[in-house]
Each structure stands twice: as structure tokens, then as C-alpha cells.
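J.: Would you be able to build a 3D model of this:
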Amino acid sequence: MAHIQTLLNHSVGFDFPLIQAPMAGSQDHRLAAAVAQAGGLGSIPSAMLTPDALALQLSNYRAMTDRPVNVNFFTHTSPLPDEAVEKTWQTMLSPYYDEFGIDSTKTMAAASRLPFDHAMADVLDAFKPEVVSFHFGLPAPDLLARVKSCGALVMSSATTIEEARWLERNGADIVIAQGLEAGGHRGHFLSNDVLDVSAQMGTFAFLPQIMRAVNVPVVAAGGIADAAGVRAAMGLGAAGVQIGTSFLLCHESNASPMHRAALGSEMAVHTCLTNLFTGRPARSIVNRIMREMGAINRHAPSFPLATAAIMPLRTAAEAQGSMDFSPLWAGQNTSGCQAISATELTLKLAKGFS
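T.: This next block holds a predicted model:
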């Protein structure tokens, strides 16, 4: 199994196959650059950015380092709002609205999560990132061709063996094996029921099976938090590792003070997949809304529309110092979280490659 390192130009400074997982809303170019300066592959999440905002992120990144960068996008299909679904969802949330004295007819605009499109491809044309990664599959063939014409390697997440095979057939150069332990949104895309995760496995059960199923390099992701975890994944034959949660307490992270507090508390022992915050399963630290409504609720609007109704509750609760309605994205293993620079943490993790 070829290592990612052999797929990249050594002259641009990619020292070892450690990828910082893109974490939309919790990081920007600063975290990516700090990881890159230590020799890993920094990632810039773009699903919540406009093309102009992405161009600024990449400009700032290039000003900080000339090392490789991974730019990450979502490839979901944007759903049409369904008035009946929205009304049902607001009715279910109405007791909480009443608790905070919120007018349920005046929901706040939600942070958008947009799929990759030609406007974003224009930005890639201008900056030519070394790696482009996708979540929820791959973009349409014409868009994927544009990415490859920039010279970028293409990575995408698989949560099942079937997805890994699909990604290889449809043009992915590298498959990320996203184990069930991983924090944030699940990358699954082939199932008709996005709430069904019964076919998904833990990282170290999943990794060997995916490697037997495809011929492209496979990156291990989920539950890897320290050098020992890196060593274990590489020992199973992974081409590299992708790590996200461990970077959330780093100085360069944009995680909120409340999110940081949760990661450093006993709350972090309890994580669960939930669709309450966005409409799509994502692993979060368990809080009040998840306990009371159930982590998975089939009445939640489709991704990312569920965010609109939950946002006023989050805003009101956070104003009172409460995390009861906030998405506290985290993987099952928060033991690697450290309040140090991302550069220092990357160097610690890199010891797993020696």
C-alpha cells in the first residue's frame, strides 16, 4: 500500500502522512498552517465559506507557509424546504422556545453549508491546492475533472466498504476510512436512509476490510488521538492517518470557550451520533437537547435545514452560559486534546510514524 508521502511532491515539504481533519466552524487557515509547519497536511474546511471567503483563507494560508494544503468541501444535494416538516420540527421545539421566551415564528438565519460548485472550482483554479477532499461522496464528473485539472490529489470519506469501492471507481485517489468513533458529520452517502449507521464500523475493524476492498491508498480516521494510535493504524497498513478532535484545544483552534470546557470535562466521555443540530448524523458530546429529544430524531428537517430552528435556542442558552443546545462536535477519544500549539501537537503525533 503506497503512502501518501510518495504521492506528493517532496519539494513542497510534506514530511509525514498526518492529515489534520477539516473541522468547519472550529478552525481556519491558522490551524492548518500550524500543522503544515510541523510537516503534516493542514486542511481548510470550506463548506461554510463563500468563494471570496475561501480565497481569503487560502491567501492567508499561503502568506504563512508554502507547504501543501488540503481544501475540503461537502458534496450533498441541497434540499428544498418542506413547510410541513419545518412546522412539525418547530412544534417539537416549542417548549424550549417558550422556556427562553423566543418567538417561534421568527427563527434566525442558519449558517449555510453549501455543496461544491463551479464558483468554488474557480478559486481552486487560482490557488491550485495540492489536495482537495470531499465529504458525502464526490462532486459531479465535470466538477471533479476541474479539480483534477488543477493538479490536486482527490480524497473522500467512506463509512462502508461499498462506499470505498464507489469512490475508487469514480475517481478518488485516496479513500479516508472514517470509523464510527470519528467526531463531526458522518461521511456516508450511498444509503437512502442517512440515519441508518448500522453498516458502519469502528476504525480498526473497518480499516483492514477497506484496504482489502480497494487498490488506492487508505487513510485511517476516527478515534486516533496520540502517537500510539498513529502507530497502531500504520501497523495495520494505513497509508496515513487523519486526526481532528485532538486539535480542538490547540491555541489556533476556533472552538468556543464552552466547547473547550466540554472537551476538558467529564462530559467528553459521553458522545453520540445526533441529527438534531443539522439534520444529518454527526458525533457530539451529549447535552440536554440530545438527552431529552433523543439523539436521532426522524422529524428533523433534512441537512442542513435543521440548523435554522435550533439556532435561536443555542444563541439564547449560550448567552446564559449554557451548552444545552450547542453542537459540541467531538470524537469518542478526547484524551489527546491539549492546550498547546498545533505545531507542537503535530510533532508529538508524528512520533507514531517512527
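J.: Could you use CA atoms for every contact and neighbour count after this?
T.: Fine.
J.: any idea which helix is longest in this protein?
T.: Ranked by residue count and defined by DSSP state H, the top helix of the chain is helix 83-100.
J.: Now Trp329: closest residue in space that isn't a chain neighbour?
T.: Ser284 (4.1 Å; C-alpha to C-alpha, 6 or more residues apart in numbering).
J.: starting at the chain centroid, how far to the helix or strand containing the one you found?
T.: Using DSSP states H and E, Ser284 sits in strand 282-285. Offset of strand 282-285 from its chain centre (C-alpha atoms, centre = their mean, to the nearest Å): 11 Å.
J.: Let's compare: structure for the following, please.
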Amino acid sequence: MWNKTSAAKKLGIEYPILQGPFGGNLSSVKLVSTVSNLGGLGGYGAYTSTPHEISELFRQIKASTTKPYNINLWVSDSDAVDGTITDEHFNRVKQLFRPYFEEIDAELPVKPVPFKARFENQLEVILHEKPPVFSFVFGIPSQDVLEQCRRLGIITAGAATTLDEAIALDAAGVDMIIASGFEAGGHRPSFLASAESSVTGTFVLIQLIKEKVKAPVIAAGGIANGKGIAAAFKLGADAVQIGTAFLATDESNAPAIHREMLFSDAAKTTTLSRAFTGRLGRGIANRVTNEMLHQEINFLPFPLQSHFTSHLRKAAIEKQRWDLIYLWSGQIAPILKHRSASNLMKSLIGETNQYF
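T.: This next block holds a predicted model:
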């Protein structure tokens, strides 16, 4: 059977189908439990959560499912030196974005306070609560942390956007490697080279990694149906991670307009941009991403750019100006069919069965 892979066995799940762990408050306990209860691995992106919020998250997930699940964090959660930027840099960004704020009568934000990295404090909760699976992006935790995970029985999975990143994760002893192709929606989690230079496609990346790495490979990016799952497995993947298709379901915490746009003609055109967060990510192309091409040098470093544009986002939502809001989406969105996570999961399993 196609589902009896080494990854499925190690993860303790019936079907090697992982739900992408969305950050930015787009994940939900309901989606996690739905996927896990149907034999897959639900995932929750908690990189913006406080340690207290993560503790509460564990309580809610445990009350919703007895099956394995995944909690995801960002190893590197800031690109700002000392967590801040100069007044000159901030004023430059204000002038660049001023026309958008003025167009919708929104007040320009003040300079954000210095950002303090949260990863170490979040890790303490992970090690205390011991989730079945701990996945991470934008780097590799220290050897001490990985060893603690091994002792505690926590399975680790790290994201790689290049072969070199996969080799580094494997050398560190990470249990599984998520091959994150450039087709995927959301941030590009590159950590050894620039995200702009780390744009290998999923189905090439699977093959490259399988040639050099022994750890099970999880294919992520450009997969939304049984045909995609079968193709990934034929190329050597041991599991798949599906993001956009699950993000579009009613069980996700994405706003209604975001979910609706994923089923619209607008989703035919996605782009990679740093304009809204300061880190490169794929979403539905809009007016801002088009007009801000080649302005990357002027953007604030992550997450200060996110803080700045969050004010524009809030005002744009109130005015229903969707052309000023960046909605995460992978390139596969135009083939999406399911608005129910349960129906999507059952379809993925049924369709994949037809190919094996």
C-alpha cells in the first residue's frame, strides 16, 4: 500500500499526508484535529504565539484529538540588527508606502519598538509539552535542542529549499526533511542562501535530496490532489505536506475573503514578494506587489516590515480594498475543489488509491 511509508510509520499516522502549519494566525485547532483524526498529521504554525498562548494551544489540541500532530516554529524570527532600524530607514519606507495609506485615509504608523526574538522562550514550552512532532523553518535548532527532542521522543522535521540545506539538516540529525519547493505559498524558509536564489521546484528538489540524504523526505509545494501525491511518491518522497488546499477550507483560520480569493480567478497569478513582511513569500499578486517590484532595498527587515504593513492591512480590510492586501497562496490554487477539510482529506486518500 502507498501509505505504508517509513515516514508514516515513524510519525504514527495512517496516511503520510501532512497539513501545512500556517503561521500568522491562519492555523486552527479545528483544522489540526480534523486532519489528524482522519489519519493524517495536522499542523499548527505557532511562531507568532507567546509561550502562554502555545501552552493553551497544546491544551486545546489535546482536547480535540488523541492522534499525532505537529507544532511549527521559526528558528530565526528576525532579520533586524538589534531588533530595530534607523529613523532614516523607517522614514524612507513611510514615504514609499504613504500613497497607499493616504488613498484609504489611514494613518501612517509610528516607528515600531525593537523586536525581541521569541524562539528560545517558545522552545521551552515545546520541550515541556512534548508534541509528537516539532517542525521548524528558517534554520536548524542547536544540537542541544535536537538531542533533548530525541530524549523526549519528539520527532523533528526541518524545511529545506535547496539540496545544501537538506544536507545540513541531515548532518544535524533531524528526523525528517521537508523539501519546500518554490511553488509553495507563504514564506520561502531558506537559511543558507538568499531566498531569491533558492527557488528549486518541489519535484526536482525531491530527487536531489533523495540522492544525497538518508532521512525521509516530505514533499511540499504544488500538491493538492491524489495525482500530485502519487507523483511525489514516485520520485522518492515518503510523505507530502499540503498547504494551500487546506488553507482554503472552512476549518482554517484564514479570513473568509482569503479563502474565497483562493477559489477565484485572481489565484491564477501568484508572485514572490518581500513588500508585506520583509521576507520573500508567495501570495496572490496585487497592486502593491506589482508596483513595489525592485524596491526590496527600501523595505524594513522582517518582522518590522510586517508590523508596518499590518496597519495598512487593517485599514484596507475595513475599506474592503483587497488590492492592498497580500493573501498567501501557492501556485496550485487554480485546481482547488474542496471547501471542507474532511472532504479534502477523504478525496486525497481516495484519489491516491487509484494510482497504486
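J.: Can you calculate the TM-score here?
T.: Put the two chains on top of each other and the TM-score (TM-score structural alignment, normalised by the length of the first structure) is 0.91; 345 aligned residues with a C-alpha RMSD of 2.2 Å.
J.: For Asp82 of the first structure, the count of nearby residues, please.
T.: Residues lying near Asp82 of the first structure (other C-alpha atoms under 10 Å) number 11.
J.: What sits closest to Glu86 of the first structure if chain neighbours are left out?
T.: That would be Pro301: by C-alpha to C-alpha, 6+ apart, it lies 6.4 Å from Glu86 of the first structure.
J.: where exactly do the helices run in the second structure?
T.: 6-11, 29-37, 51-64, 87-103, 119-129, 143-152, 163-172, 202-212, 226-234, 244-247, 256-262, 287-291, 304-318, 341-353.
J.: excluding its backbone neighbours, what's nearest Ser246 of the first structure?
T.: Cys337 is the one closest to Ser246 of the first structure (C-alpha to C-alpha, 6+ apart), at 4.2 Å.
J.: Ser149 of the first structure versus the closest residue to Leu195 of the first structure other than its chain neighbours, what's the distance?
T.: Leaving aside its sequence neighbours, Leu195 of the first structure sits nearest to Pro281 (C-alpha to C-alpha, 6+ apart; 6.4 Å). Per C-alpha to C-alpha, to the nearest Å, Pro281 of the first structure is found 33 Å from Ser149 of the first structure.
J.: which of those two has more neighbours?
T.: Counted by other C-alpha under 10 Å, Pro281 of the first structure and Ser149 do not tie: Pro281 has more neighbours, with 25 against 13.
J.: what's the more buried one in contact with, if anything?
T.: With contact taken as C-alpha atoms under 8 Å, 6 or more residues apart in numbering, Pro281 of the first structure is in contact with His185, Arg186, Val194, Leu195, Leu273, Thr274, Asn275, Ile296.
J.: So it versus Phe73 of the first structure, what's the distance?
T.: From Pro281 of the first structure to Phe73 of the first structure the distance is 17 Å (C-alpha to C-alpha).
J.: rewinding a little: average offset between the strand holding Ser284 of the first structure and the second structure?
T.: Compared with the second structure after fitting, strand 282-285 of the first structure has a mean deviation of 0.4 Å; criterion: mean C-alpha distance after the TM-score superposition for the first structure.
J.: Now do that strand: everything it contacts.
T.: Residues contacting strand 282-285 of the first structure (C-alpha under 8 Å, 6+ apart): 182-186, 262, 267-275, 327-331.
J.: distance between stretch 263-278 of the first structure and the chain's centre?
T.: For stretch 263-278 of the first structure, the distance to the chain centre is 15 Å (C-alpha atoms, centre = their mean).
J.: What's the end-to-end length of it?
T.: First-to-last distance for stretch 263-278 of the first structure - C-alpha to C-alpha - comes to 20 Å.
J.: Could you tell me where it falls in the second structure?
T.: Counting by TM-score structural alignment, stretch 263-278 of the first structure pairs with residues 262-277 of the second structure.
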